[in-house]
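Colleague: Provided below for reference: sequence and predicted model.
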Amino acid sequence: MAHTEIDIDKVAKLARLDLTDEEKQTYSAQLGQVLEHMEKLNALDLDDVEPTAHSFPLSNVLDEDVDEPGFTPEEALRNAPAQRENQVVVPKVVE
């Protein structure tokens, strides 16, 4: 399967990568293999295949939203280095 020549310099620039000549050769070959694989996939007849997001049906993947007891403010702030009015006190970082 023939594919067009990959402009690896353009791809590297778009990805903001500084590649060595050896890396350019390696990645160019690898990208070519990916494009050849995509050509094989594009050749498949998928007209009767229903689009899916998962390979098997998912149902009720979320747990039931149940109210459960949590930490008290004292328990939640037990390891805080400083606290005030049930809040953790941290150094100011924005003026």
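Modeller: Done, it's in.

Colleague: Every contact and neighbour count from this point should use C-alpha atoms.
Modeller: OK.

Colleague: Go through this protein and flag its longest helix.
Modeller: helix 21-42 (DSSP state H).

Colleague: here's the one I want to compare it with:
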Amino acid sequence: MALTKEEVLKIAKLSKLEFKEEEIEKFQVELNDILKYIDILDEVDTQNIEPLTYVNHDVNNFREKEKLDSISLEKALLNAPESAENAIVVPKVVGE
């Protein structure tokens, strides 16, 4: 299925894109090449192929939970320019 120039212009309009005349011709050729490739993929026999759900056979690739030591609240607030009520005070940036 080859796209006409009018179809490429319609796609551009739906995408809210504007192109020069030579760009439209270039995209027409490129889009038609993509559609030809898709037609080739349609010819591949996938009748006995299982759908791919995972790239590998492992279902759960998460690491094991382990408790890690954390720094204390006092150490975390040491380098803060300003702190109050066990929190770092930062300048207001929303609603200015």
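Modeller: It's in. Because the structure is predicted, anything quoted here is derived from the model rather than measured.

Colleague: so how much does the longest helix of the first structure differ from the second structure once superposed?
Modeller: After superposition onto the second structure, the average distance of helix 21-42 of the first structure to its aligned residues comes to 1.2 Å, using mean C-alpha distance after the TM-score superposition for the first structure.

Colleague: Quick one: distance of that helix to the chain centre.
Modeller: Computed by C-alpha atoms, centre = their mean, to the nearest Å, the separation of helix 21-42 of the first structure from the middle of its chain amounts to 22 Å.

Colleague: Can you name the next helix or strand after it?
Modeller: Once helix 21-42 of the first structure ends, the next helix or strand along the chain (criterion: DSSP states H and E) is helix 73-76.

Colleague: buried ones in that next one?
Modeller: For helix 73-76 of the first structure, the buried set under the neighbour-count rule, 16 or more other C-alpha atoms under 10 Å, is empty.

Colleague: contacting residues around that helix?
Modeller: By C-alpha atoms under 8 Å, 6 or more residues apart in numbering, the residues outside helix 73-76 of the first structure that reach it are Asn86.

Colleague: check the fit of the helix or strand that it is followed by onto the second structure and give the mean distance.
Modeller: Later in the chain than helix 73-76 of the first structure, the nearest helix or strand by DSSP H and E is strand 83-84. After superposition onto the second structure, strand 83-84 of the first structure sits on average 2.1 Å from its aligned residues (mean C-alpha distance after the TM-score superposition for the first structure).

Colleague: quick one: the following helix or strand past strand 83-84 of the first structure aligns where in the second structure?
Modeller: Sequence order places strand 87-88 as the next helix or strand after strand 83-84 of the first structure, per DSSP H and E. On the second structure, the counterpart of strand 87-88 of the first structure by TM-score structural alignment is residues 87-88.

Colleague: Mean distance of the matching stretch to its aligned residues in the first structure, please.
Modeller: Relative to the first structure, stretch 87-88 of the second structure is 2.3 Å off (mean C-alpha distance after the TM-score superposition for the first structure).

Colleague: Distance of Phe27 of the second structure relative to Met1 of the second structure?
Modeller: Separation of Phe27 of the second structure from Met1 of the second structure (C-alpha to C-alpha, to the nearest Å) stands at 15 Å.

Colleague: Alright, calling it a day.
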